[in-house]
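Trainee: predicted coordinates and the sequence they were generated for:
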Amino acid sequence: MSEASTVRDGEDQRVTEAGLTREELLGEVQLLAAENARLRAQRENRVRRSYRRAAAGFFVLGVLAAVAALAVPESQTVLFSLAGVGLFVGVLTFWLTPSQVISAPVGDRVYSAYAATGRGLITDLDLQETGVYVPAPTHTAEAADVRLFVPQARRFVVPKASELESLLVVGGDDRARGVSLVPTGAALLAAFEEGRGDPASTVEEFASQLADALVEGFELVDGATATVDPDGGAITIGIRGSSFGAVDRFDHPVGSFVAAALAAELDTPVRMETRAADDRRSEFVVDCRWGEVGE
């Protein structure tokens, strides 16, 4: 018997298999909610403490360099420069400490809803599995100027930039029909460009910057290794340990960021495909090609 009814003090109460009344179950739920909130706060505090420890380390470095500059006059220029850098980075790290931390599973679930929508579009509109990232105006402040074009025809051509402003691309050329979306990587690219240092002078250097951003900047993966074929117009990035689950899903943030960044940097359409590199689906490969991207 899964559930029974009892009468106590004139009130009808539900008793579960575990022998708990409704009020007792509500109490258990409240305790679990409180514990969950405590653990979440504990995790956020731990992250904040790690940032503040790093800030304190830079402060100490700056102070020690300043003291050393006073003690060693012949090296004052270098030491005062080091002191300034240490104090500046310390202040920056302290004030940029995140006030709210979103766990990877939560982010993965949010992305999964978007991926399911994309998969539904491909199925219902009979689109191809190919994704082409095209430099085009998006008219949003939060995302870089790149669109994701998913063609309908197997032998397709990339639409004009003006045609990509609409969700449904239904121009005169049947080969240029499909859907145009703001990719997940466009928002990441906007953040990457804001914090980026000197521009890369070669495609190899830019690919290395993208791999570092995936690991260190956005913490989307545990490891990323880039291989470049500039003459063939291709970049391959091996991915290990994705924070957002399987990378071979629709417009996954990892592949989307790499393809969107390449499209914006090279100012040319980039075709992106992903695949699993092992049976455990813990490692993936992101292939990006530019030049002749159509079929």
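Mentor: Alright, I've got the coordinates.

Trainee: please count neighbours and contacts with C-alpha atoms only from this point.
Mentor: OK.

Trainee: tell me the buried residues in stretch 235-254?
Mentor: With burial defined by 16 or more other CA atoms under 10 Å, the residues of stretch 235-254 counted as buried are 235-254.

Trainee: chain center to that stretch, what's the gap?
Mentor: For stretch 235-254, the distance from its own C-alpha centre to the chain's C-alpha centre is 10 Å (CA atoms, centre = their mean, to the nearest Å).

Trainee: likewise for stretch 127-145?
Mentor: Counting by CA atoms, centre = their mean, stretch 127-145 comes out at 16 Å from the chain centroid.

Trainee: just give me the longest helix of the chain.
Mentor: helix 22-71 (DSSP state H).

Trainee: and the next helix or strand past it?
Mentor: From helix 22-71 onward toward the C-terminus, using DSSP states H and E, the following helix or strand is helix 76-95.

Trainee: between that next one and helix 22-71, how many degrees?
Mentor: Interaxial angle of helix 76-95 relative to helix 22-71 (axes from the mean of the first three to the mean of the last three CA atoms, to 10 degrees): 170 degrees.

Trainee: helices or strands up against helix 76-95?
Mentor: helix 22-71 (3 or more CA pairs under 8 Å, 6 or more residues apart in numbering; DSSP states H and E).

Trainee: which strands and helices lie in contact with the helix it packs on?
Mentor: Partner elements for helix 22-71 (3+ CA pairs under 8 Å, 6+ apart): strand 11-15, helix 76-95.

Trainee: comparison target, given below:
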Amino acid sequence: MTTTDLDSAADEPTNERAETTVSEAGSDRDDRYGPSERDSLTERIDRLEAENERLRREYARLRGTRNRARATGLVAVGLVAIGGGFVLHDVRNVLFALGATGLFGAVLIYFLSPGTVVTAGVGERIYAALATNQRAIAGALGLEDDVRYVPIPASERTLATCRLFVPRYREYDLPDADDGPIVTDENARGLALEPTGMRLFHEFERTLTSDLASDPSLFAVQLVDALVEVLELASSAEVDVVGNRATFAVSDSAFGDVDRFDHPIPSFFAVGLAMATAQPVAVEVTDGDDRADWLVTCRWEERRQRETAGDEQ
């Protein structure tokens, strides 16, 4: 017998044992997840998916039914009030006004009832991805952590707005209104982005029933009320204003940790104060104390001008 034959003969038992082991492992897997169990699991998944779909349809149906019932009730109240106005002449004006209000409210509920609702968890995940990407871009460009919310005055073509400026140098000039998103001016090099809080601030303005307060202390209270009652981004918030500093104590953020890049809560506060004071606003977020989960400190001050163009890092 040659050396090759001996090697082949020595390999045969090993191959047989390997095949046996694989066969036994496959047999074990088959025993563990047999056809009947796989069919049963598939059937259970199908039933759960069908049940979820049925619950979604039922929820949509109940919501529509509830809105229609409310609208019908308001229509009934409106018609009764208007009918009473024709009979009770002494209170005719009041009843007609009540009837018109009821009919108008019914129209609003029927045609303007909310549709799809995005949960806070979904919104938080979307924000987290955007914040991670923006922070990564700022890091790749070698930008500072000293972020400013810069007000941009209104012009003939645009309304007043605000920009989030992330500078390249520790000493810098603020960008012009038309600069961005990447500012290449040597004295104002950095990123100039639309802050998360800008559109939230516009939503806050639309819901106001009175003018914006001119005093920063009163205006900060308006921002706190809007954050909790209108935007519902936190369960509670308080504010303390001293000089050119406002410290917001925030609890139960709907979008997770508040100390991330351009988080909606500090961004909303900073944008609002920048628009109200017409000054750049710096933000510092720290862990909370016995008052709240987070402390958001906003400071507004005169513009810092870069002293020399050669202070590069």
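Mentor: It's in. Quantities reported herein were computed from a predicted structural model and do not represent experimental measurements.

Trainee: rewinding a little: out of the helices and strands packed on helix 22-71 of the first structure, deepest packed?
Mentor: helix 76-95 (a mean of 18; mean count of other CA atoms under 10 Å).

Trainee: mean deviation, it versus the second structure?
Mentor: When the second structure is overlaid, helix 76-95 of the first structure sits 4.3 Å from its aligned residues on average, using mean CA distance after the TM-score superposition for the first structure.

Trainee: and for that helix, what are the contacting residues?
Mentor: 51-52, 54-66, 68-70 (CA atoms under 8 Å, 6 or more residues apart in numbering).

Trainee: list the contacts for the most centrally placed residue in the second structure?
Mentor: For the second structure, residue 123 is the residue whose C-alpha lies nearest the centre (CA atoms, centre = their mean; 4.9 Å). Residues near residue 123 of the second structure by CA under 8 Å, 6+ apart: residue 255.

Trainee: give me the element the counterpart of it in the first structure is part of.
Mentor: Under the alignment (TM-score structural alignment), residue 123 of the second structure pairs with residue 107 in the first structure. The secondary structure element spanning residue 107 of the first structure is helix 104-124 (assigned by DSSP H and E).

Trainee: show me what counts as buried in that helix.
Mentor: Buried-residue list, helix 104-124 of the first structure, by 16+ other CA under 10 Å: 108, 111, 112, 114, 115, 118, 119, 122.

Trainee: from residue 61 of the first structure, how far out is the third one?
Mentor: It stands for residue 112 of the first structure. 43 Å (CA to CA, to the nearest Å).

Trainee: go on, the fourth one?
Mentor: Residue 114 of the first structure sits at a distance of 45 Å from residue 61 of the first structure (criterion: CA to CA).

Trainee: and if you look at residue 181 of the first structure?
Mentor: 47 Å.

Trainee: show the contacting residues for residue 15 of the first structure.
Mentor: 3, 4, 5, 6, 21, 22.

Trainee: a markdown table for those, including neighbour count and distance to residue 149 of the first structure?
Mentor: Formatted as a markdown table, these follow (neighbours: other CA atoms under 10 Å; distance: CA to CA, whole Å):
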| residue | neighbour count | distance to residue 149 of the first structure |
| --- | --- | --- |
| 3 | 10 | 54 |
| 4 | 11 | 57 |
| 5 | 11 | 58 |
| 6 | 11 | 61 |
| 21 | 16 | 55 |
| 22 | 13 | 52 |
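
Trainee: make JSON lines out of those residues and add distance to residue 194 of the first structure.
Mentor: Shown next, in JSON lines, are these (distance: CA to CA, whole Å):
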{"residue": "3", "distance to residue 194 of the first structure": "58"}
{"residue": "4", "distance to residue 194 of the first structure": "61"}
{"residue": "5", "distance to residue 194 of the first structure": "62"}
{"residue": "6", "distance to residue 194 of the first structure": "64"}
{"residue": "21", "distance to residue 194 of the first structure": "56"}
{"residue": "22", "distance to residue 194 of the first structure": "53"}
